[in-house]
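Engineer: The sequence isn't on hand, but the structure is:
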């Protein structure tokens, strides 16, 4: 068990105190409540009262995809990527900007979030990427998909929580368990890359990745104003 302090969710935008958020949509679903808010020029997603992400930055969400691609073995052609969590669309948009990805699959369990992209304000981030013929959006629970699917990917880019130590729902915790990491390992091609977003470094999760049979475990950081960096945990499946 980690002895680190509880991680903080991704920060709200740096806006004046008078710039109060406006709720654009609120939905109750099988996994709880999800809310889309507008704050000034930016949009925020709240899940079960937990701040998930907004459109104010996106550097670490883009790094999630960039670092995974960079970690793939040299010379690999036509790689595929599974993005776990559509979120505000930064990771998907980044993947679609890169011609080397041959196939892009996004797994998102919340119909509301899909709707906010397909016919709502988040389409300004993801619109071109969703229209890209390489992109497929699966309405499914990521944990269940990794457990039951037989498909393999060259990269898994997972961002469904505020990190392994701060999950949006209790069920998500199984993703970071030995069984969940084993399913991630199985869904990767030999030499494939697992990339996991987190709101702070987690040495305990790094060790869990090694225990699950991954190699080349590293952590890349993105400095943020609050002090503790956002990170992307990277791990490789053996060739």
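Structural biologist: That came in fine, so what should we check first? Worth saying up front: this structure is predicted, and the values here are computed from it rather than measured.

Engineer: C-alpha only now, for contacts and for neighbours.
Structural biologist: OK.

Engineer: Quick test: name the residue nearest the centre of this protein.
Structural biologist: Central residue of the chain (Cα atoms, centre = their mean): residue 159, 1.7 Å from the mean position.

Engineer: So that one versus residue 69, what's the distance?
Structural biologist: 16 Å (Cα to Cα, to the nearest Å).

Engineer: tell me what the lengthiest helix in the chain is packed against?
Structural biologist: Ranked by residue count under DSSP state H, the longest helix found in the chain is helix 59-71. Using 3 or more Cα pairs under 8 Å, 6 or more residues apart in numbering; DSSP states H and E, the elements in contact with helix 59-71 are helix 90-97, strand 153-158, strand 188-198, strand 215-222, strand 230-236.

Engineer: and the comparison structure, right after this:
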């Protein structure tokens, strides 16, 4: 489907989703839907995220910044643009230095640049610290580890988390090789924060095995079901 402006929000019944854009991208089908006053992103038929809350996505960035302590203008990588909550949170914090967002789906980038999701991310995208990179996240991390620049914090919101991926290749991020790439792309003492739709004790063990320290999991209550969580870990100084 050609890239085109997405229609603006129109009133709908809360239980009647309306498809605004549907594309077959390099990793399968992605869909932008409107449900009532909110937008949803669906990938390969599986719900990924919507604009109804955003607390856990914002915490992902806010807590990572707090973990860094007194670093001067730390560099941040956000893995996955999603509906833009993490980027908006980062741009609202003047203490961050450069803010790099890596997103592999061209459709998601279009929905933020020229579609309705620009209402959430427009100001952040205009921030001179912000850079959008269309790339596979693991490939970008490996390049950063090899050629630089490295990051003080990695805030990753990819798929539904380490135990529940919509596309098989996303699981590579949570593999030993993927976590090694994360660790190598961080500066000493840098922070890795990973969003997940549910807790994963196995992932905590994987982080420790990958050479991270200060591993912990913060839970964020949601309206229904198990809490969202953010897994935190640090590269040893």
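Structural biologist: Structure received. Keep in mind the model is a prediction, meaning the values are calculated, not measured.

Engineer: what residues are up against the equivalent of residue 44 of the second structure over in the first structure?
Structural biologist: Per TM-score structural alignment, the equivalent position to residue 44 of the second structure in the first structure is residue 48. Taking Cα atoms under 8 Å, 6 or more residues apart in numbering, we find residue 48 of the first structure in contact with 32-34, 168.

Engineer: thinking again about what came up before, the residue nearest to the centre of the first structure maps to what in the second structure?
Structural biologist: By TM-score structural alignment, residue 159 of the first structure lines up with residue 157.

Engineer: My read is that that match contacts residue 174, right?
Structural biologist: No. Using Cα atoms under 8 Å, residue 157 of the second structure is not in contact with residue 174; the gap is 11.7 Å.

Engineer: Can you tell me the element residue 95 of the second structure falls in?
Structural biologist: Here residue 95 of the second structure is covered by no helix or strand, with elements defined by DSSP states H and E.

Engineer: Could you pull up the contacting residues of it?
Structural biologist: Neighbouring residues of residue 95 of the second structure by Cα under 8 Å, 6+ apart: 72-74.

Engineer: I'd like to know which of the contacts of residue 48 of the first structure are buried.
Structural biologist: Among those, those classed as buried by 16 or more other Cα atoms under 10 Å are 33-34, 168.

Engineer: Point out the ones among the residues you listed that are inside strands.
Structural biologist: In strands, defined here by DSSP state E, the members of those are 33-34.

Engineer: I'd like the buried ones among the contacts of residue 48 of the first structure laid out as a markdown table, including distance to residue 206 of the first structure.
Structural biologist: As requested, those are exported to a markdown table (distance: Cα to Cα, whole Å):
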| residue | distance to residue 206 of the first structure |
| --- | --- |
| 33 | 31 |
| 34 | 30 |
| 168 | 20 |
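
Engineer: Quick check: of the buried ones among the contacts of residue 48 of the first structure, which lies closest to residue 59 of the first structure?
Structural biologist: Minimum distance to residue 59 of the first structure across these is 21.1 Å, recorded for residue 168 (Cα to Cα).

Engineer: Tell me who's in contact with the closest one.
Structural biologist: Neighbouring residues of residue 168 of the first structure by Cα under 8 Å, 6+ apart: 47-48, 50, 160-162.
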